[in-house]
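Enquirer: no sequence on this one, just coordinates:
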């Protein structure tokens, strides 16, 4: 049996995206801070992504800060009619390049307005509230219901089309759905890290899109990288990489392509948003949409975590 992953996913009425999109976090400089190493190349990557059929770009105004959104507008505005731009709020950067929770209602309103201005839009397609419940960031002091309720109010006012959650637990997801519809959840999840499995299962049951961040283990699947510099829990073992390479080799594919194909085949509600500032890596990533793994391959890769 071969698993033919659907190429598109319907998030909500009138909102359908390609299951393999693009994440803009790597467009700014190192650490998602400051201008890109090469401004022209950053613009070229965005334009090439759309040329190759990407209809889902994931960004945030705290990437840079402001840099990713400014590049997206410069490269792509006026936007294609089918392009969905998702952004995240609930975090601000400081002068030490830290990532700080900022989920007070007034701050969220300011962040939404900043995203609107920077992206040149009257309404944001999809806005995630970055919660931090998956351990990547420390949650702030604002009650969750108050924060999500503030975004729900902005949705009612027409500034946001759809709402999502990032770094969320299953209990927070349930709580949010009592306040307003949730169309997508973005948690850490990749071929070597299944810490988001319970949230993924909840999304499958509810018909909510699941958007793994760090789909390529924070770049640890790229050959030649120093795995000793990997964030905690990110570095794959030589045995894991060998197993992935063995399956990828059967298709004449790279380990990156096999890992992305696994994400799409592992669950029908998954959207992949690999990010890169390299035109060559962009082409490699998007070619994964043509790789159809067998059910046996997916089952074997399921065991690698």
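Expert: Okay, I see it. What you see is a predicted model, and the numbers here were worked out from it, not measured in a lab.

Enquirer: only C-alpha atoms for contact and neighbour calcs from this point on.
Expert: Will do.

Enquirer: Show the contacting residues for residue 258.
Expert: 244, 247, 248, 288, 291 (CA atoms under 8 Å, 6 or more residues apart in numbering).

Enquirer: Just the ones of the residues you listed in helices?
Expert: 244, 247, 248 (DSSP state H).

Enquirer: between those residues, which is closest to residue 178?
Expert: For the ones in helices among the contacts of residue 258, the closest approach to residue 178 (CA to CA) belongs to residue 244, at 40.4 Å.

Enquirer: Can you verify my assumption that the closest one contacts residue 255?
Expert: Yes: taking CA atoms under 8 Å as the definition, residue 244 is a contact partner of residue 255 at 6.0 Å.

Enquirer: hey, where'd the strands end up in this protein?
Expert: Per DSSP state E, the chain carries strands over the ranges 8-12, 15-18, 22-23, 56-58, 84-89, 91-93, 99-101, 124-130, 160-166, 184-186, 209-210.

Enquirer: Comparison target, given below:
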């Protein structure tokens, strides 16, 4: 492993740049069947065997008729191996019968959500907590100071090690950084949908991790002729090119693809070893 394969999250948590997102483990959050708990446990254990040491989760990642991501992470991996970093998100509100988050927790509800993550994961301190304001609409347009101040206070108490932001604008990032350090941003981004160019430049300049959600498109693999052609040249799959392209795009980029398939896990983690050429990258950026 070289320093190019890793990133120092917050300056003191070194993680491999190919991580794992736990959202898909409980099953579809859009009305589909629950995931198989046994398969989920195997995927988590295999991910760690393959060198994954950064797992992204949330207490609201659960299926109404099945397992919860946090519960599976604890069952599969606790006692946790040294160096494993678990990141979680707070902010969205999901009621007991909601198939997906339907609102936002007020500032007064964030402590309980942090404590819920601590309890479910069986940890005394959370490595990284993202505040995620808003839904799937374009980020921005609201102040996040009051809610971020709550998380900053919990960080000062020692319940959180580092703070991040998810689905935010450059203005919201600037607002939060006046309150406490931000070590990671998690916005929507893939190589076929390169949003946030200015915010990504800020992250690069200030050594803030950028860990996009939906790195493989989110609602289906993008049908992109450029990506297909590069995959064919390398004997790789389209998802592998999408992930390798992310890692090659910026040294602060962290990939957190999720899956409920053991085969896709192997495929995704292998993408970290796919060496794209300068021509490939020019095509993707162009």
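Expert: Arrived safely. Source: prediction; values computed, not measured.

Enquirer: Give me the TM-score for these two chains.
Expert: In this superposition the chains share a TM-score of 0.92, using TM-score structural alignment, normalised by the length of structure 2; 281 aligned residues with a CA RMSD of 2.2 Å.

Enquirer: circling back: wait, which of the ones in helices among the contacts of residue 258 of structure 1 is closest to residue 47 of structure 1?
Expert: residue 248 (28.2 Å).

Enquirer: ok, back up a step: of the strands of structure 1, which is nearest residue 260 of structure 1?
Expert: Among these, strand 22-23 sits nearest to residue 260 of structure 1 (CA to CA), with 12.1 Å.

Enquirer: Contacts for that closest one, please.
Expert: For strand 22-23 of structure 1, using CA under 8 Å, 6+ apart, the contacting residues are 49, 54, 56, 57, 58, 59, 272, 273, 274, 275, 276.

Enquirer: how big's the offset between that strand and structure 2?
Expert: Average distance, strand 22-23 of structure 1 versus aligned residues of structure 2 after superposition (mean CA distance after the TM-score superposition for structure 1): 0.2 Å.

Enquirer: which bit of structure 2 covers that strand?
Expert: Mapped onto structure 2 using TM-score structural alignment, strand 22-23 of structure 1 covers residues 20-21.

Enquirer: can you check stretch 272-292 of structure 1 too?
Expert: So stretch 272-292 of structure 1 sits over residues 255-275 in structure 2, by TM-score structural alignment.

Enquirer: which parts of that stretch are buried?
Expert: 255-262, 264-265, 268-272, 274 (16 or more other CA atoms under 10 Å).

Enquirer: would you turn the strands of structure 1 into CSV with mean neighbour count and distance to residue 218 of structure 1?
Expert: CSV is the format used below for the strands of structure 1 (neighbours: other CA atoms under 10 Å; distance: least, CA to CA, whole Å):
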stretch, mean neighbour count, distance to residue 218 of structure 1
strand 8-12, 16, 24
strand 15-18, 18, 22
strand 22-23, 25, 12
strand 56-58, 24, 15
strand 84-89, 23, 18
strand 91-93, 20, 20
strand 99-101, 16, 17
strand 124-130, 24, 18
strand 160-166, 24, 17
strand 184-186, 25, 15
strand 209-210, 26, 18
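
Enquirer: Would you mind giving the ones you listed as CSV with distance to residue 198 of structure 1 added?
Expert: Output for these, formatted as CSV (distance: least, CA to CA, whole Å):
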stretch, distance to residue 198 of structure 1
strand 8-12, 20
strand 15-18, 24
strand 22-23, 23
strand 56-58, 23
strand 84-89, 22
strand 91-93, 24
strand 99-101, 24
strand 124-130, 18
strand 160-166, 14
strand 184-186, 12
strand 209-210, 11
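
Enquirer: rewinding a little: just the buried residues of stretch 255-275 of structure 2: which are in helices?
Expert: 262, 264, 265, 268, 269, 270.

Enquirer: these two touch, right, the fourth one and residue 238?
Expert: No: counting by CA under 8 Å, no contact exists between residue 268 of structure 2 and residue 238, whose distance comes to 10.3 Å.

Enquirer: didn't residue 27 of structure 2 look like it was pressed against residue 37?
Expert: No: judged on CA under 8 Å, residue 27 of structure 2 makes no contact with residue 37 at a distance of 9.5 Å.

Enquirer: Looking at those two, which one has more neighbours?
Expert: Counted by other CA atoms under 10 Å, residue 27 of structure 2 and residue 37 do not tie: residue 27 has more neighbours, with 26 against 19.

Enquirer: show me what contacts the closest residue in space to that one that isn't next to it in sequence?
Expert: Closest residue to residue 27 of structure 2 apart from its sequence neighbours, by CA to CA, 6 or more residues apart in numbering: residue 35 at 4.1 Å. By CA under 8 Å, 6+ apart, the residues touching residue 35 of structure 2 are 24, 25, 26, 27, 28, 63, 66, 67, 260.

Enquirer: residue boundaries of the helices in the stretch 101-250 of structure 2?
Expert: 110-121, 145-157, 170-177, 197-206, 225-234, 238-249 (DSSP state H, counting those that start in this stretch).

Enquirer: Put together TSV for the ones you listed, with distance to residue 3 of structure 2 on each row.
Expert: Converted to TSV, the helices of the stretch 101-250 of structure 2 look like this (distance: least, CA to CA, whole Å):
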stretch	distance to residue 3 of structure 2
helix 110-121	29
helix 145-157	28
helix 170-177	27
helix 197-206	16
helix 225-234	24
helix 238-249	13
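
Enquirer: Out of these, which is the most enclosed?
Expert: For the helices of the stretch 101-250 of structure 2, the largest average neighbour count (mean count of other CA atoms under 10 Å) is found in helix 238-249, namely a mean of 23.

Enquirer: That helix vs structure 1, average distance?
Expert: With mean CA distance after the TM-score superposition for structure 1, helix 238-249 of structure 2 averages 0.5 Å from its match.

Enquirer: Give me the angle between that helix and helix 262-270.
Expert: For helix 238-249 of structure 2 against helix 262-270, the angle by axes from the mean of the first three to the mean of the last three CA atoms, to 10 degrees is 30 degrees.

Enquirer: Residue 200 of structure 1 touches residue 212, doesn't it?
Expert: No: contact criterion CA under 8 Å: residue 200 of structure 1 and residue 212 do not qualify, at 9.3 Å.

Enquirer: Give me the neighbour count for residue 215 of structure 2.
Expert: 24.

Enquirer: dump the residue contacts of the closest residue to it other than its chain neighbours.
Expert: Distance criterion CA to CA, 6+ apart; nearest residue to residue 215 of structure 2, sequence neighbours excluded, is residue 190 at 4.8 Å. Residues counted as contacts of residue 190 of structure 2 (CA under 8 Å, 6+ apart) are 212, 214, 215, 216, 217, 242, 246.
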